[in-house]
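J.: got a predicted model here, sequence first, then my questions.
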Amino acid sequence: MPTTLATWNINSVRLRAGLVEKLLSEQAPDVLCLQECKSPVAKIPHDVFAALGYHHMVARGEKGYNGVAILSKLPLEDVGDKDFAGLGHARHVAAKLENGLTIHNFYVPAGGDIPDREKNVKFGQKLDYVAEMRDWFAAERPEKAILVGDLNIAPMEDDVWDHKKMLKVISHTPVEVEALQQAQDAGGWVDVTRKDLPVGKLYSWWSYRARDWNEANKGRRLDHVWATPDIVNASHSSRVLRDARGWEKPSDHAPVFATFDL
């Protein structure tokens, strides 16, 4: 049965509940993973989403910051979360569908502005977080799993608007790219988006700072869909819903989709 997943950094699920409604109504993914919900779980407007058929939710939240949620038309079992790097943040949650597919929803720390852990604690936290992801994947060797989320790293040259200019900008520095690759390799994960769309510039985030984000098009692919090797051949139809970045009072991220025939 085809199962379509979407991942979206919503930048406040309560502020942008209407945009989530719009996405669910118009695109109707089976599962929507949200990051940066900025809400305690009890205050996520789940009733609004349930009215559209998304009766199931697994989430972790905190007031005003971070937060991850998995909304689903399909029954979900909460299978826990991990506090990578001991930050005490709501940045990971996992759920399992009845067909045995495990979905990991991640919100990796952004890392601040200075790519130097000696000068910037947040950058060190980001590197530590990704390193602990790597170690966990190496120990667990996940199977029949999908990893989605805002990983806050654009790994490939075509994942940023200007590779050379971005080499010293957090999200595309060589140390981050290498760290993410190590985490990916440790779990045997395959980048589904780039499997389906291997050639050309591809972005999922455009800064609020740009006067005209669409015209400037200085984007980065920070949002990812990965799969374990045992199911990656079942994946197809990856896309970024760029139009969502232009909706009224939008998130600075656009949703990323993939479908799995499982």
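T.: Noted; the coordinates are in hand.

J.: make it CA atoms for all contacts and neighbour counts henceforth
T.: Noted.

J.: let me know the helix or strand that the residue nearest the centre of the chain is in.
T.: By Cα atoms, centre = their mean, the mean C-alpha position of the chain lies nearest to Gly149, the distance being 1.3 Å. According to DSSP states H and E, Gly149 maps onto strand 145-150.

J.: so for the next helix or strand along the chain from that strand, what gets flagged as buried?
T.: As assigned by DSSP H and E, the chain's next helix or strand after strand 145-150 is helix 163-166. For helix 163-166, a neighbour-count test (16 or more other Cα atoms under 10 Å) marks Met166 as buried.

J.: show me what the strand holding Gly149 is packed against.
T.: Applying 3 or more Cα pairs under 8 Å, 6 or more residues apart in numbering; DSSP states H and E, we find strand 145-150 packed against strand 2-9, strand 31-35, strand 102-107, strand 223-227.

J.: for burial, what's the neighbour tally of Asp243?
T.: Using other Cα atoms under 10 Å, Asp243 has 10 other residues around it.

J.: tell me the contacts of the closest residue to Pro155 other than its chain neighbours?
T.: Nearest non-adjacent residue to Pro155, counting by Cα to Cα, 6 or more residues apart in numbering: Val177, 5.0 Å away. By Cα atoms under 8 Å, 6 or more residues apart in numbering, Val177 lies in contact with Ile153, Ala154, Pro155, Met156, Ser171.

J.: distance check, the fourth one against Thr228.
T.: Pointing back at Met156 there. Note on Met156: its distance to Thr228, by Cα to Cα, to the nearest Å, is 20 Å.

J.: which of those two has more neighbours?
T.: Thr228 (21 against 15).

J.: ok, and the closest non-adjacent residue to that one?
T.: Nearest to Thr228 is Trp189, by Cα to Cα, 6+ apart, at 4.8 Å.

J.: do Tyr129 as well
T.: Once flanking residues are discounted, Tyr129 sits nearest to Ala85: 4.8 Å by Cα to Cα, 6+ apart.

J.: also this one, for the comparison:
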Amino acid sequence: MSFTLATWNINSVRLRAPLVQRLMEEDAPDVLCLQECKSPVEKIPVELFQALGYTHMIGRGQKGYNGVAILSKLPIEETASEDFAALGHARHIAGRLSNGVTVHNFYIPAGGDEPNREINEKFGQKLDYLTELRDYFHAQKPEKAILVGDLNIAPREDDVWDHKKLLKIVSHTPIEVEHLAQVQDSGAWVDVTRQDIPQGLLYSWWSYRAKDWDGADKGRRLDHIWATPDISNAAHSSRIRRDARGWEKPSDHAPVFATFDL
């Protein structure tokens, strides 16, 4: 069985429902994981997506903040929704697809502006979230699983537009990169995107502050698709739909795709 999965920080699923519809119509991923839905689950416009074949959905929502959802053409059964670091935020949802694959969808805290937990509570929350996530997967020992989402960290030097300039910028600091590496090691997760595209600059996010985001191209790869080793070799055709960042009233993130032959 072959299926395609996409992950996208949509930055308000109700405001950008037409963009979600466009992606469904043009790319038709079998599973679409959304972050920063900014909506209670019951107010997500599911009828629009059901008409395009996405008849299954699981999610966690909040009014105006956070929120994660998995829209699927395949049946999916919710298996977990964890509140790491006890933040009271809707940042995680997991479900098992009809093919036996478990999908974890995450929206990791951004961490504020200052990379110092002593003066920035949000940065400390981000590190604590990642630490608890590491421990969770270390205890769980996941198999036949995929982890996706806006992880809010660009770990590699070629995941940012300028490695040296961003070393002290939240999302690329050494301590964040190390914490993310520990999460990855805890489940032996394979970075599917970089497995497929091992070399070269690669971004999934461009700031709203840059009017000419495409020309300036000061991006970061904040959005990820990982898989456990037992299925990572089945992954292929990874790509980032960069042009979606230029659609009308866009998210500042672009969708990331991978296909799995299982």
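T.: Arrived safely. Here the structure is a predicted model, which means the values were calculated and not measured.

J.: quick one on the thing from earlier: let me see the contact set for the residue nearest to the centre of the first structure.
T.: Thr7, Trp8, Asn9, Cys33, Leu34, Gln35, Asn105, Phe106, Tyr107, Asp223, His224, Val225.

J.: picking up where we left off before, give me whichever of the helices and strands packed on strand 145-150 of the first structure is most buried.
T.: Each of these was assessed for mean neighbour count using mean count of other Cα atoms under 10 Å. The highest is strand 31-35, with a mean of 27.

J.: next helix or strand past that strand?
T.: For strand 31-35 of the first structure, the succeeding helix or strand toward the C-terminus, using DSSP H and E, is helix 46-50.

J.: what packs against that following helix?
T.: Counting by 3+ Cα pairs under 8 Å, 6+ apart, helix 46-50 of the first structure packs on helix 17-27.

J.: which secondary structure elements does the helix it packs on sit against?
T.: Counting by 3+ Cα pairs under 8 Å, 6+ apart, helix 17-27 of the first structure packs on helix 46-50.

J.: buried stuff in the helix it packs on?
T.: Buried, per 16+ other Cα under 10 Å, within helix 46-50 of the first structure: His46, Phe49.

J.: that helix vs the second structure - mean distance after superposition?
T.: For helix 46-50 of the first structure, the mean distance from the matching residues in the second structure following superposition reads 0.4 Å, by mean Cα distance after the TM-score superposition for the first structure.

J.: just checking, next helix/strand downstream of that helix?
T.: Note on helix 46-50 of the first structure: by DSSP H and E, the next helix or strand toward the C-terminus is strand 56-60.

J.: and the angle for whatever helix or strand comes next after that next one with strand 102-107?
T.: Remark: after strand 56-60 of the first structure, the chain's next helix or strand is strand 68-72, criterion DSSP H and E. Put simply, strand 68-72 of the first structure runs at 140 degrees to strand 102-107, going by axes from the mean of the first three to the mean of the last three Cα atoms, to 10 degrees.

J.: which outside residues touch strand 68-72 of the first structure?
T.: The contact list for strand 68-72 of the first structure (Cα under 8 Å, 6+ apart) reads 30-37, 49, 54-61, 90-93, 95, 105-107.

J.: so what touches stretch 197-214 of the second structure?
T.: 158-161, 216-223, 238, 240, 242, 245, 252-256.

J.: buried only: go through the residues you listed for me.
T.: So, by 16+ other Cα under 10 Å, the buried ones in those are 158-161, 218-223, 238, 240, 242, 245, 252-256.

J.: next, the nearest residue to Gln182 of the second structure once chain neighbours are set aside: secondary structure please.
T.: Excluding its sequence neighbours, the residue lying closest to Gln182 of the second structure (Cα to Cα, 6+ apart) is Arg134, at 6.2 Å. Three-state assignment for Arg134 of the second structure (DSSP: H, G, I helix; E, B strand; the rest coil): helix.

J.: you'd agree Arg134 of the second structure is up against Ser186?
T.: Yes - applying Cα atoms under 8 Å as the test, Arg134 of the second structure and Ser186 come out as touching, 5.6 Å apart.

J.: how many neighbours does Leu15 of the first structure have?
T.: 15.

J.: contacts only, for it.
T.: Not one residue lies near Leu15 of the first structure by Cα under 8 Å, 6+ apart.

J.: so what would you say the end-to-end distance of stretch 69-84 of the first structure is?
T.: 17 Å.

J.: which strand or helix spans the alignment partner in the second structure of Gly112 of the first structure?
T.: For Gly112 of the first structure, the aligned position in the second structure is Gly112, judged by TM-score structural alignment. Here Gly112 of the second structure sits in a region with no helix or strand, counting by DSSP H and E.
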